[in-house]
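Asks: Show me how the following folds:
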Amino acid sequence: MLRRSFVLGCAAAAALLLGSVQPSTAADRFITVASTTSTEDSGLFKSILPKFTEKTGIEVRVVAKGTGQAIDIAKRGDADVLFVHHKPSEDKFVAEGFSTERKPVMYNDFVIVGPKADPAKVGGSKDVSAALKSIAAAKAPFVSRGDDSGTHKSEQALWKTAGVDPTTGDGWYRAIGQGMGATLNTAAAVSGYAMTDRATWLSFKNRGDLDILVEGDKRLFNQYGVMLVNPAKFSHVKAADGQAFVDWLVSAEGQQAIADYKINGNSLFFPNANEPGA
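Replies: Next comes the predicted model:
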């Protein structure tokens, strides 16, 4: 009898142990997306990712970094999908075999913000090169991300177009090596100028005395692209689920989800997956 009780007790304990090991659930099915701070900090992902997960059962775990860092993560095979905003870098990523295809997803634009007093007198300008020259000439504080992000890469290209090397100045140019939020916080603290994507600006709360001063130049256009990390290069990439996310983003449903995301009635991103040349 004692032996039988012992056996039954062991069986019950085993059943409890097995019961504690749950079968794989939808929450266990996930992909990792290396993306930019703007898609995360703007609130876009918080808005659209639940819709994708509800449809597919695939959770999306985002690693939000500057575009340069996000690309490095994907190049190490530490992400299934790359979603960033610097087309030359994206094209290079594909050319080097880290993906087989880049797909356009959406766009917005960059703006130059600065103090309302506007010591460089650039307010209302639609010529970003002229505005940057004026900021440099005035030696007005300019705060740069300095972090190899898509925004930083685009800013560097614009300084070059303006014929200005801001790093040779008298300390008015400050590259802080941080994200967009920290850059805007610093610009607000020092009453300085900065370049930001419009989505982050619209979602940014601590504006202080800053306002949009330069916008509308076609050179401030900001395109986003998405790429599945090449499973032929990294066998552990979740190719099917990653491709499902890529396909959803550029589908009518995904594009509508992006279009529907607004703050105070303002669109932060504009879907353009099917526009030629995007």
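Asks: For the rest of this, base every contact and every neighbour count on C-alpha atoms.
Replies: Fine.
Asks: Look up how far residue 113 lies from residue 264.
Replies: Look at residue 264 and residue 113: by Cα to Cα, to the nearest Å, they are 19 Å apart.
Asks: In terms of packing, which of the two has more residues around it?
Replies: In this comparison of residue 264 against residue 113, neighbours counted by other Cα atoms under 10 Å, the higher total goes to residue 113 at 28 against 7.
Asks: excluding its backbone neighbours, what's nearest that one?
Replies: residue 212 (4.3 Å; Cα to Cα, 6 or more residues apart in numbering).
Asks: ok, now residue 133?
Replies: Closest residue to residue 133 apart from its sequence neighbours, by Cα to Cα, 6+ apart: residue 162 at 6.4 Å.
Asks: The one you found: what's it in contact with?
Replies: Residues in contact with residue 162, defined by Cα atoms under 8 Å, 6 or more residues apart in numbering, are 129-130, 132-133.
Asks: got it, and residue 42?
Replies: Taking Cα under 8 Å, 6+ apart as the criterion, residue 42 is in contact with 199-200, 202-204, 268.
Asks: one more, for comparison:
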Amino acid sequence: MTFKTAIAAISALWLATAAGAEELKMAVTTSFANSGLAEILLPEIEKDTGITVELLVVGTGQALKLGEAGDVDAVLVHSKAAEEEFVAAGHATHRREIMYNDFVVVGPAADPAGVKAATAATEAFAGIAAAQAPFVSRGDDSGTHKAELKLWKAAGIEPAGDWYKAVGQGMGAALNTAAGMDAYILSDRASWLNFENKANLGLLFEGDKALFNQYAYLPVNPEKHAHVKADAAKALEDWLTSDKAKGMIEGYKIGDQQLFHFNAEAM
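Replies: Sure, this is the predicted structure:
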């Protein structure tokens, strides 16, 4: 299934509301949508809770703006610092960690920047910059983009030049661009594994603690927006942190590779 087909299937599934079901709007990252996990979870959520979840698939920055404006009832994103600021500003009642995976550095099989030989993510990024090898950035204020910029900063590099292409698009579109350019890119593992148009790209670097990728759930604060469905948001949180959710999240694999790990903790 292509990314375009997957997103179309997701939209059709979640916008077709069952009779009597309560609707809840949740802003989620493109990486979560591209992973394919949502297609597995959403039907079970509706069956168990009676809640039909309509997803607004955007980058983390835009997802938090939708929450701040009260345009959604909850947010599921992956940028801890931005999430904590969101809660501190009173836009969410709290932050609940749900699951995690990691980022990986993907690039051309020829590996002109020697990324495979790197011992740290910052070393991999420094090699790309030194070689001025083509690099595709999400450039969209998403959680992945924020993580990428953090790595450049840690490497002491201000990425700029013809080799650095910021596309301002979601994970799937950015991966497609990288495949077309035979370029390096930072991707979340789930989106990479679920990506079909890999062309000449391969996973070249992984495993650094700096590549940890946490997803958290933030219910929009009803004291800021009285119309938000706080009860439904709480019911969804309870489901996402349940034993059933744990089994489904940890059981979701592509091939023999697990895409996410469950780690919901008490608030």
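Asks: circling back: can you pick the most crowded of the contacts of residue 162 of structure 1?
Replies: Sorting the contacts of residue 162 of structure 1 by how many neighbours each has (other Cα under 10 Å) puts residue 132 first, at 25 neighbours.
Asks: Quick check: the aligned residue for that one in structure 2?
Replies: The pairwise alignment with structure 2 assigns residue 132 of structure 1 to residue 125, based on TM-score structural alignment.
Asks: Residue 199 of structure 1 too?
Replies: Residue correspondence, TM-score structural alignment: residue 199 of structure 1 in this structure matches residue 190 in structure 2.
Asks: Quick check: that match vs residue 104 of structure 2, distance?
Replies: Distance, residue 190 of structure 2 to residue 104 of structure 2, using Cα to Cα: 10 Å.
Asks: And residue 69 of structure 1, what's its match in structure 2?
Replies: Taking TM-score structural alignment, the alignment pairs residue 69 of structure 1 with residue 62 from structure 2.
Asks: Can you tell me how far that match is from residue 205 of structure 2?
Replies: When Cα to Cα is applied, the distance between residue 62 of structure 2 and residue 205 of structure 2 equals 28 Å.
Asks: who has more neighbours, the two?
Replies: Summary of the neighbour comparison: residue 62 of structure 2 and residue 205, criterion other Cα under 10 Å, with residue 205 having more neighbours (21 against 18).
Asks: Might one say that that one is in contact with residue 106?
Replies: Yes: if you go by Cα atoms under 8 Å, residue 205 of structure 2 and residue 106 touch, sitting 7.0 Å apart.
Asks: you'd agree residue 103 of structure 1 is up against residue 227?
Replies: Yes: with contact taken as Cα under 8 Å, residue 103 of structure 1 and residue 227 are classed as touching, separated by 6.4 Å.
Asks: out of those two, which sits in the busier spot?
Replies: Between residue 103 of structure 1 and residue 227, counted using other Cα under 10 Å, the more crowded position is residue 227 (26 against 19).
Asks: can you confirm the more buried one is in a strand?
Replies: Yes: the assignment for residue 227 of structure 1, made by DSSP: H, G, I helix; E, B strand; the rest coil, places it in a strand.
Asks: So the aligned residue in structure 2 for residue 243 of structure 1: helix, strand or coil?
Replies: Alignment of residue 243 of structure 1 against structure 2 is given by TM-score structural alignment, with residue 234 as its counterpart. Classification of residue 234 of structure 2 into helix, strand or coil gives helix, according to three-state DSSP.
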